[in-house]
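> Attaching a predicted model along with its sequence, questions to come.
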Amino acid sequence: MTSLLQRYPLPVIVLAQLFGTSLWFSINGVWLSLSAELGLAESDLGRLTLSVQAGFIAGTLALAVTGLADRFGASRIFLISSLLGALANAGFVAGAGVFPLDSLFRFATGLCLAGIYPLGMKLVIAWTPKYAGAALAWLVGMLTLGTALPHLMRGATAGMPWEWPLFASSCLALLGGLLVFLLGDGPHLPKTSGRLPLRQGLSALRLPRFRAVAGGYFGHMWELYAFWTLVPLLIGRELQRLGQGDALIPWLSFAVIGMGAAGCIGGGRISRTRGSEWVARRALMVSGALCLLYPWMNGLPPELLLAVLLVWGVAVVADSPQFSALAAVTAPKETVGSSLAVMNAVGFGLTLPAIWLTSGLWNAWGGWVALLLLPGPVFGLWSLSRGKSEA
């Protein structure tokens, strides 16, 4: 079994990443039935999503500061994180609707995701160093599909208890962890010095080019997770205008978020000829334009607005792997790891206020909350342009 998996390391890692990251938005996929049964509001959705993000940030920084990711095998950390994440995700069923227990379970899930997503990147380098750039686009694409997967599972289990898709996500995460454990750490694991001094990561921000790329990534992250959180709400509004029930919301949410995987992979191919920055700029331009225009489209046919959401789903994440590639190139070689750790931590930190604002104001503003996402792409484009002028 192990020898078979080692013949195809990249597909194994990509598939495990898909399964593991299905934990990320697992409750979002069942939110309509969950909130109806327990009497929860959209602000509770924001609170629980924020808990996952906060856990991921804490876990990422903990791995960086302690050097745990370098002291133990990446495949073992991936397995343990998948196991604990699956248990925390399943544990949410017992604590659903009970504050702060529900938030603690989601925070724990986020902590565990810090041992899945970043370690997946490390494993790609360990197994396929020659194709790491192209593989990164596939990994982010699988993160996107993993985020969308709970919506698909909810659609497939319509009429069944909301707990079932959560348990299914936990089972998938366990399977992903076992696949990576059987695969192993890989023959090309990069040498590290243990702890990552975060001061070195912060010092990279003094470099104009890295600062410009990091600024673009920060703007991208302000928009990305808040948009993913809003997708079921935006779709539900359009289906209501069509006189449809809620049954189509999970399927369409999966389509909108999942289309981002095509954006990542397609953007990766285009970047080979046009360059990563070209792709990142165009993706920010498209998603920024939709942030601005979407609220003014209220009177247009719902079918058209659903199509617009599909385009938005492609553009909003197509730049993500390109920013990671640009950051790896522009960061000092001796501090690439710590530089990326700091950039990722700050980027995910920015998702917290964006999600809190948009979900908290949804009931009052409706689709106009999309305007609150606009500063992200605007700042990202400004940062990239400023970096070019300073170069």
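Looks like it arrived, so ask away. Numbers count the residues shown, from 1 in each chain.

> hey, let's count contacts and neighbours off CA atoms from now on
Noted.

> All the helices of the stretch 251-391 of the chain, residue numbers only.
Using DSSP state H, counting those that start in this stretch, the helices of the stretch 251-391 of the chain run over 276-293, 302-318, 320-330, 336-360, 362-365, 375-390.

> Specify the stretch among those that is closest to D185.
Evaluated with Cα to Cα, the helices of the stretch 251-391 of the chain place helix 336-360 nearest to D185, the distance being 17.9 Å.

> measure the spatially closest residue to P9 that is not a sequence neighbour to T192 for me?
Using Cα to Cα, 6 or more residues apart in numbering and skipping residues adjacent in sequence, the residue nearest P9 is W127, 6.5 Å away. According to Cα to Cα, to the nearest Å, W127 stands 16 Å off from T192.

> ok so, going back, my read: the residue nearest to P9 touches G184, true?
No. Using Cα atoms under 8 Å, W127 is not in contact with G184, being 9.4 Å away.

> could the helices of the stretch 251-391 of the chain go into JSON lines alongside distance to T60 and mean neighbour count?
As requested, those are exported to JSON lines (distance: least, Cα to Cα, whole Å; neighbours: other Cα atoms under 10 Å):
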{"stretch": "helix 276-293", "distance to T60": "24", "mean neighbour count": "21"}
{"stretch": "helix 302-318", "distance to T60": "20", "mean neighbour count": "21"}
{"stretch": "helix 320-330", "distance to T60": "16", "mean neighbour count": "21"}
{"stretch": "helix 336-360", "distance to T60": "7", "mean neighbour count": "21"}
{"stretch": "helix 362-365", "distance to T60": "30", "mean neighbour count": "14"}
{"stretch": "helix 375-390", "distance to T60": "22", "mean neighbour count": "19"}
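
> Columns distance to A69 on top of these, output as TSV?
Output for these, formatted as TSV (distance: least, Cα to Cα, whole Å):
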stretch	distance to A69
helix 276-293	28
helix 302-318	26
helix 320-330	18
helix 336-360	11
helix 362-365	39
helix 375-390	30
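
> And here is the other one:
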Amino acid sequence: MSLPTPAAGRPWWVLPAIVFAQFAGTALWFAGNAVLPDMLREKRFAGLDPGSVVSAVQLGFILGTLGFALLRLADRVAAVRLFLLCAVLGSTANAGLLPGLAPAAVLALRCATGLCLAGIYPVGMKIAADYYEQGLGRALSYLVGALVLGTALPHLLRWLSVGASWQAVVLATSVLALAGAVLLWVLVADGPYRRPGAGLQPGVLWQVFRARAFRQAALGYFGHMWELYTFWAFVPLLLATHSALHPGAGSFGPGWSFAIIAAGGPACVAGGYLAQRWGSLRTARLALAISAAACLLSPGLLLLPGPAFAAALLLWGMAVVADSPQFSALVAQRAPAAAKGTALTLVTCLGFALTIVSLQCFAVLQAWVEPRYLFLLLAPGPLLGLWLTREQKVAALE
């Protein structure tokens, strides 16, 4: 598989540098969640739970993306410089977990980390969009694949560092995020398709939604986001539920959490190549259909023997995120050129706002619903996404 070709005369290393910086920066996302089981062994962290830790990051991300969109920072400021600043601040906030802190301080730092991620994930997509006018869906597939691997990385580090302190995992993710941003700043300049935006124009936030094609792509993305982060956050619960239903069959450790989440990385890249033949929308709909089926079948999947269950979860982990770069490509392609960064940031902001609702609904239902049936809650997202992007609207979106 060859990388997408940027504008003529542009260095070959542009996309690899953006991809690595995205991978390194997004490792901050689940760093707190991955080490939470180890943190909870210390009395001072009593009261923390995975839903709250992930929601704190999502809340910070939403506040950050909303602020970026209102100020149109991604269109007014050199994107690489903005990415570097946010990575430095995010790495610092993440490393702030190292001293002994009260649960409230941990949540505040995770929120601050999420705020800084608003200048990493959508801004990384904006940098790519400034280089790739053609083949954007394939370029973004590499970036979202990097996001997936970065999200999964803390689980891998925790698995590899058995016996080491959780602080080592936190420090490693902070150093990696900083290194990726510095590399991007050194190697990548503003892209040839960058269109500097005007000053603060709140009306532009609503103008971008007036185009039917843009609106439908955004709504499809929102359906996808209802499922994505709640699935990622509660993969360990899914694995633990299977182990409880099959005593004596062995358990799935952190390495499996990494594998299931990380499977989405190559799936995003493969989806980018498939989109060249099928189009971004049809590719996204295929992924939505597979993940919707997995949600609906989840009670039955938990009854499968270990190998079959693991294979089903790997497929689910691939499908749950493979549609993300294609929806982002449609959003970027259908937004006004001078508001591309703002449109990506705004849609990302609203999508992540939905993840908090999904996470909190899931967390509340844990007290009332048998774990085997909890993942049915995720099904409305991909099902609505499929309905909102149904076939009669393909022409409008493509």
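Right, received. Where do you want to start? On a predicted model such as this, the values are computed, not experimentally measured, just so you know.

> Please state their TM-score.
Once superposed, chain against chain, the TM-score is 0.90 (TM-score structural alignment, normalised by the length of the first structure); 385 aligned residues with a Cα RMSD of 2.5 Å.

> still on that earlier bit, the more surrounded of W127 and T192 of the first structure?
W127 (22 against 12; other Cα atoms under 10 Å).

> show me what contacts that one?
9-10, 185-189 (Cα atoms under 8 Å, 6 or more residues apart in numbering).

> again with W251 of the first structure
151-152, 155.

> Swap in 6 Å and give it another go.
Contacts for W251 of the first structure (Cα atoms under 6 Å, 6 or more residues apart in numbering) come out as 152, 155.

> Distance check, it against M153 of the first structure.
When Cα to Cα is the yardstick, W251 of the first structure and M153 of the first structure sit 9 Å from each other.

> Helix or strand next in line after the helix or strand hosting A126 of the first structure, which one?
Assigned by DSSP states H and E, A126 of the first structure falls within helix 117-127. The first helix or strand that comes after helix 117-127 of the first structure along the chain, using DSSP H and E, is helix 132-156.

> and for that next one, what span of the second structure is it aligned with?
Aligned by TM-score structural alignment, helix 132-156 of the first structure falls on residues 136-160 of the second structure.

> average gap between that stretch and the first structure?
Aligned to the first structure and superposed, stretch 136-160 of the second structure gives a mean residue distance of 0.8 Å (mean Cα distance after the TM-score superposition for the first structure).

> And that stretch, what's buried?
In terms of neighbour count (16 or more other Cα atoms under 10 Å), stretch 136-160 of the second structure has its buried residues at 136-159.

> picking up where we left off before, for L101 of the first structure, which of the helices of the stretch 251-391 of the first structure is the nearest?
For these, proximity to L101 of the first structure was assessed by Cα to Cα; helix 336-360 is nearest, at 19.0 Å.

> Now that closest one on the second structure. Mean distance?
Mean deviation for helix 336-360 of the first structure: 1.8 Å (mean Cα distance after the TM-score superposition for the first structure).

> what residues does that helix touch?
Contacts for helix 336-360 of the first structure (Cα under 6 Å, 6+ apart): 43, 46, 50, 57, 196, 198, 201, 218, 221-222, 226, 369.

> For that helix, what is the distance to the chain centroid?
Relative to the chain's own centre, helix 336-360 of the first structure is displaced by 11 Å; criterion: Cα atoms, centre = their mean, to the nearest Å.

> repeat for stretch 31-46 of the first structure
Worked out by Cα atoms, centre = their mean, stretch 31-46 of the first structure lies 22 Å from the chain centre.

> Could you do stretch 277-284 of the first structure as well?
How far stretch 277-284 of the first structure lies from its chain's middle: 18 Å, per Cα atoms, centre = their mean.

> can you tell me the mean distance of it from the second structure after alignment?
Here the mean offset of stretch 277-284 of the first structure against the second structure after fitting is 1.0 Å, by mean Cα distance after the TM-score superposition for the first structure.

> just stretch 251-258 of the first structure next, same as before
Looks like 0.6 Å for stretch 251-258 of the first structure (mean Cα distance after the TM-score superposition for the first structure).

> Which residue range of the second structure does that stretch align onto?
The aligned range for stretch 251-258 of the first structure in the second structure is 255-262, by TM-score structural alignment.

> what about the matching stretch, distance to the chain center?
15 Å.

> Now it: buried residues?
256-262.

> which helices and strands sit right next to the longest helix along the first structure?
Secondary structure of the first structure per DSSP state H: the longest helix is helix 208-241. Packing contacts for helix 208-241 of the first structure, counted by 3 or more Cα pairs under 6 Å, 6 or more residues apart in numbering; DSSP states H and E, involve helix 336-360, helix 375-390.

> And the last one, what does it pack against?
Helices and strands touching helix 375-390 of the first structure, as assessed by 3+ Cα pairs under 6 Å, 6+ apart, comprise helix 208-241.

> buried set for the helix it packs on?
By neighbour count with 16+ other Cα under 10 Å, helix 208-241 of the first structure contains the buried residues 208-239.

> go on, stretch 64-82 of the second structure?
Across stretch 64-82 of the second structure, burial judged by 16+ other Cα under 10 Å covers 64-76, 78-82.

> before we move on, the earlier item: mind putting the helices and strands packed on helix 208-241 of the first structure in TSV, distance to S271 of the first structure included?
Shown next, in TSV, are those (distance: least, Cα to Cα, whole Å):
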stretch	distance to S271 of the first structure
helix 336-360	20
helix 375-390	16
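
> Compare these and give me the one nearest I270 of the first structure.
helix 375-390 (18.7 Å).

> From the chain's centroid, how far away is the closest one?
With Cα atoms, centre = their mean, you get 22 Å for helix 375-390 of the first structure.

> In the first structure, what stretch matches stretch 320-328 of the second structure?
So stretch 320-328 of the second structure sits over residues 316-324 in the first structure, by TM-score structural alignment.

> Kindly check the end-to-end length of that stretch for me.
Stretch 316-324 of the first structure has an end-to-end distance of 15 Å (Cα to Cα).

> which bit of the first structure covers stretch 18-30 of the second structure?
The aligned range for stretch 18-30 of the second structure is 13-25, by TM-score structural alignment.

> List the contacts of that stretch.
139, 142-143, 146-147, 149, 169, 172-173, 176.

> All set, thanks.
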